[in-house]
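>>> Predicted coordinates and the sequence they were generated for:
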Amino acid sequence: MKKLFFPALPVLLISTFLSCSNNKKEITTENKTEANSAAAATNGKIKLMTLDPGHFHAALVQKSMYPNVDPLVHVYAPAGQDIDEHLKRISQYNSRAENPTQWQEDVYTGPDFLEKMLQTKPGNMVVMSGNNQKKTEYMKAAVDAGLNVLADKPMAITTQNFDLLKEAFASAEKNKVMLYDIMTERYEITTMLQREFSRLPDVFGTLQKGTAADPAITKESVHHFFKYVSGSPLKRPAWFFDVRQQGEGIVDVTTHLVDLVQWEAYPEQTIDYTKDVKLTSARHWQTKLTPTQFKTVTQLDSYPDFLKKDVVSDSLLGVYSNGEINYQLKGTHAKVSVIWNFEAPEGAGDTHFSIMKGTKANLIIRQGKEQNYKPVLYIEPAAGTDLNAFEETLKTGLATVQAIFPGVTVEKTGKIWTVTAPEKYHNGHEAHFGQVTEKYLEFLASGKMPEWEVPNMLAKYYTTTKALELARKKK
């Protein structure tokens, strides 16, 4: 059955103002024909479809409008909490006081939702962000049908998924469509600046090779099950805590970290996972949640049956959400790790630590209490460096960075320089979804992606899925 969802406050639908409740409403055949005709008459070349949006990232893609994208979005999903929460978020964006969106959601919730989407194909671009157990299969089916896919991470959570992902990329190339993942962290300003300063040989030198005990690159990400999204407490689906459906932390959030290692250490270079990636070690461990904590984030009174096998002593739910990977990339030693806690300290949120070690300086991102839980980039010259000479070199290098990011400054404190970017660059994690989408739309408009993107996506998911395999062998 098809339904059209309208937000709680009056919004413009075609040329008529309608006001209704938060409930999804039926649309008559007459009105539906009018809506489809109007949609066909728009100038937008991209028509969105959203498939099984079980994760809030699917809605964040629609937090903004895009000039070349039709406002009518076709959604295919099973009926239930996931689709209801997704539509509520879209409604909030449509109803907000500042820069409201104008999305119209045409929703199909039959059990054959995937087949229906592939059959009818009312759009040419599919957004996927939800339960990861079948996501790789969904992607393969979509590109086989000649559809472009923008997928949230992770694209693969097992080595079996990785094998299917390789087939999906081959199919996308054959059918001349684009398969791309949502790497929001490339748009975080301190990470972008860390990358730019690392490309200044007079300041950074060259990237060290490091060792397994002392890697040249280390990245650590701390996340929280309880958090706020778009100003409201996030309600997570129960399956999010099942690693068979969500994926372990070592194949989930670490996707971003592995991507950043590749993107910063070897910018715009193609990586061949068959010879450039060598795993050294990997480990994983559980975060344990109380029944009260689980209820707080899911609003469920008890664990569903599929989670009961993960309940340990004292009714605690054990989730393998933490992981660490030590590996070599083109001979450079790197370490990435992800940690999940229940809730952040007061005033804090998800945090990131990163260090790139150069022969002339280290580039360090910290986001702790001292930084008011906001990421800050520091430049630390190598031991024995003439600081006065380094400062002059840094001034010259800064001009190169400022040509890309006007307004960026550096300030010396002791033997370390702090890099400061104007507030306009600190637009927040949620805004990065729009930036990724805009980049993907540019790829679609030009008909091509950079040549290194696909092989590097494969390298990334090879690294994470093989690391999971290694971590499980050590149990």
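It's in.
>>> going forward, measure contacts and count neighbours with C-alpha atoms only.
Will do.
>>> Quick check: Glu391 is in a helix.
Yes. Using DSSP: H, G, I helix; E, B strand; the rest coil, the assignment for Glu391 is a helix.
>>> and it, how many neighbours?
17 (other CA atoms under 10 Å).
>>> for this structure, what spans make up the helices?
29-41, 57-60, 81-95, 113-120, 135-144, 159-174, 189-198, 201-204, 254-265, 273-276, 291-298, 387-404, 429-446, 453-473 (DSSP state H).
>>> Any chance of a markdown table for these, columns distance to Phe225?
As requested, the helices of the chain are exported to a markdown table (distance: least, CA to CA, whole Å):
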| stretch | distance to Phe225 |
| --- | --- |
| helix 29-41 | 39 |
| helix 57-60 | 15 |
| helix 81-95 | 17 |
| helix 113-120 | 29 |
| helix 135-144 | 22 |
| helix 159-174 | 25 |
| helix 189-198 | 24 |
| helix 201-204 | 37 |
| helix 254-265 | 16 |
| helix 273-276 | 32 |
| helix 291-298 | 7 |
| helix 387-404 | 36 |
| helix 429-446 | 16 |
| helix 453-473 | 21 |
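>>> Could you work out which of those helices reaches nearest to Lys330?
helix 273-276 (4.7 Å; CA to CA).
>>> And for the closest one, what's in contact with it?
Helix 273-276 is contacted by residues Gln328, Leu329, Lys330, Gly331, Pro455, Leu458, Ala459, Tyr462, Thr463 when judged by CA atoms under 8 Å, 6 or more residues apart in numbering.
>>> here comes the other one, which I'd like you to weigh against the first:
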Amino acid sequence: MQLIALDPGHFHASLVQQEQYPGVDTTIKVFAPAGKEVEQYLQQVANYNQKDSPKVYWATDVYTGPGYLQRMLQCERGSIVILAGNNRLKPAYIQAATRAGMHVLADKPMAIDAAGFDSLKAAFATAAANHTQLYDIMTERYEIHNVLQKALSQIPAIFGTPEKGEPGNPAVIKKSIHHFKKTVAGKPLVRPAWYMDTREQGEGITDVTTHLVDLVQWTCFPEQELDYLKDISINSARAWPTMLNKTQYAAITGETEYNAALQSVVGKDGLLPVYANGSFDYNIRGLHARITVQWDYEAPEGGGDTHYSLLKGSKAALLVLQDKEQQYRPTLYIQPVENSAAYTKILHEQFALLNKQYPGVALREAGDKWEVIVPAALIEVHEQLFARVMKRFLQYVQAGEMPAWEISAMLAKYYTTTQAREKAGR
């Protein structure tokens, strides 16, 4: 199988190259416009090749110049196109690749507005007709605290029955906080200027929320087909900007001046409004959920991106916290409705069984809650999870089909986020 990196403008494009895969050509074909973005991608791939392990060595066959997309479309049918970059361009790239009979593994989001969602629907139909696979990179399904939160929610003796919640009082709440200025693999991350333009990158309400909505579906309706027209409705939504000054913009992008496109939205005070923040309440099959994403300029000292996740059950709430109190490490708690001796006994009995599947997982009393102790052997850093997604995708490619629930989940997810954007008036 041939891998193709198409216009790799985001560092996620290289993360699937941290490993090599049986049956996959070790030469990656790269098609992109010339510039810093493709240079950074090639440098990162080269960095992986320089690691101690002899198991990873990628060669690259690179074309940068005019007509790069047309050149890419001349590659063999059945090639695998990796997409991570400008989100406004993704729908056209996905459409072109699927029409050419190629598989597509795309970084989120695959759609940033209603028009993009319509394009995505058409691409899934094209992929089905050409017997190819179209998939997005949902790394958070493999993060161990999310895995364990889902597993615990499937144990009635611990969780009980899922609460449905009500408008204004959701039963599921997910929030993540991110930062424009950050360090990746020990080096300051330089973002392209278009990343700060939500017309190119997409607004927060349709970007990072993709992961959060996916987790709601994956956790609460596992392997169930969803009908987005019948099962989903947006109750309320709002979006707001992070205001950046020129010094902060320069620290993020390496550019000393706003580009022409951004100049049109910069205020008289010289501040750039980046609509990276959003929140919405919605109903999915009677379950009330709230999704919130927030982008700050820079993380507090010792901190980084954070994740909050709450699931309410009749016997207990399951809570993932990641803040200063937890030293910014994700921590999973079980909050019993009634923390009785009988419930404690059941909890320990169930964890003895859970330990067979997740060795080393244990309980520790934490006031009126129970902390779930996760051994280091089960914890993988975020960058490692991309290979997990790649391996799952390759299984679908080799099988020649993808479960129907996966396709319905992607359509439901992007319908949710793009409809939330519409509801927010953005």
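Everything's here; your move. Note that the coordinates shown come from a computational prediction; the quantities given were computed from them, not determined experimentally.
>>> Report the buried members of the contacts of helix 273-276 of structure 1.
With burial judged by 16 or more other CA atoms under 10 Å, the buried subset of the contacts of helix 273-276 of structure 1 is Gln328, Leu329, Lys330, Pro455, Leu458, Ala459, Tyr462, Thr463.
>>> ok, these vs Arg89 of structure 1, which is closest?
Leu458 (31.8 Å).
>>> who touches the aligned residue in structure 2 for Leu48 of structure 1 in this structure?
Using TM-score structural alignment, the partner of Leu48 of structure 1 in structure 2 is Leu3. By CA under 8 Å, 6+ apart, the contact list for Leu3 of structure 2 reads Val24, Asp25, Thr27, Ile28, Lys29, Ser79, Ile80, Val81, Ile82.
>>> residue range for stretch 40-47 of structure 2 in structure 1?
Using TM-score structural alignment, stretch 40-47 of structure 2 pairs with 85-92 in structure 1.
>>> mean deviation (superposed) between that stretch and structure 2, please.
Superposing on structure 2 and averaging over aligned pairs (mean CA distance after the TM-score superposition for structure 1), stretch 85-92 of structure 1 comes out at 1.0 Å.
>>> The aligned partner of Tyr108 of structure 1 in structure 2 and Arg71 of structure 2: what is the separation?
With TM-score structural alignment defining the correspondence, Tyr108 of structure 1 maps onto Tyr63 in structure 2. Distance of Tyr63 of structure 2 to Arg71 of structure 2, given as CA to CA, to the nearest Å: 8 Å.
>>> Same drill for those two, tell me which one is more crowded.
Tyr63 (17 against 14).
>>> Verify the contact between Pro100 of structure 1 and Asn94 for me.
Yes. Using CA atoms under 8 Å, Pro100 of structure 1 is in contact with Asn94, at 4.9 Å.
>>> For these two, indicate the residue with more neighbours.
Asn94 (26 against 16).
>>> tally of neighbours for the residue lying closest to the more buried one once chain neighbours are set aside?
In space, and not counting its chain neighbours, Asn94 of structure 1 is closest to Thr101: 4.4 Å by CA to CA, 6 or more residues apart in numbering. Under the neighbour criterion other CA under 10 Å, Thr101 of structure 1 is assigned a count of 21.
>>> Report the contact partners of Thr101 of structure 1.
Lys63, Ser64, Met65, Tyr93, Asn94, Ser95.
>>> which of these sit farthest apart?
Taking CA to CA, no two of the contacts of Thr101 of structure 1 sit farther apart than Met65 and Ser95, at 13.6 Å.
>>> Which position in structure 2 pairs with Ala282 of structure 1?
In structure 2, Ala282 of structure 1 lands on Ala237 (TM-score structural alignment).
>>> Assess the claim that its match and Thr417 are in contact.
No. With contact defined as CA under 8 Å, Ala237 of structure 2 does not count as touching Thr417 (10.1 Å).
>>> Give me the more crowded residue out of these two.
Using other CA under 10 Å, the more surrounded residue of Ala237 of structure 2 and Thr417 is Thr417, with 28 against 22.
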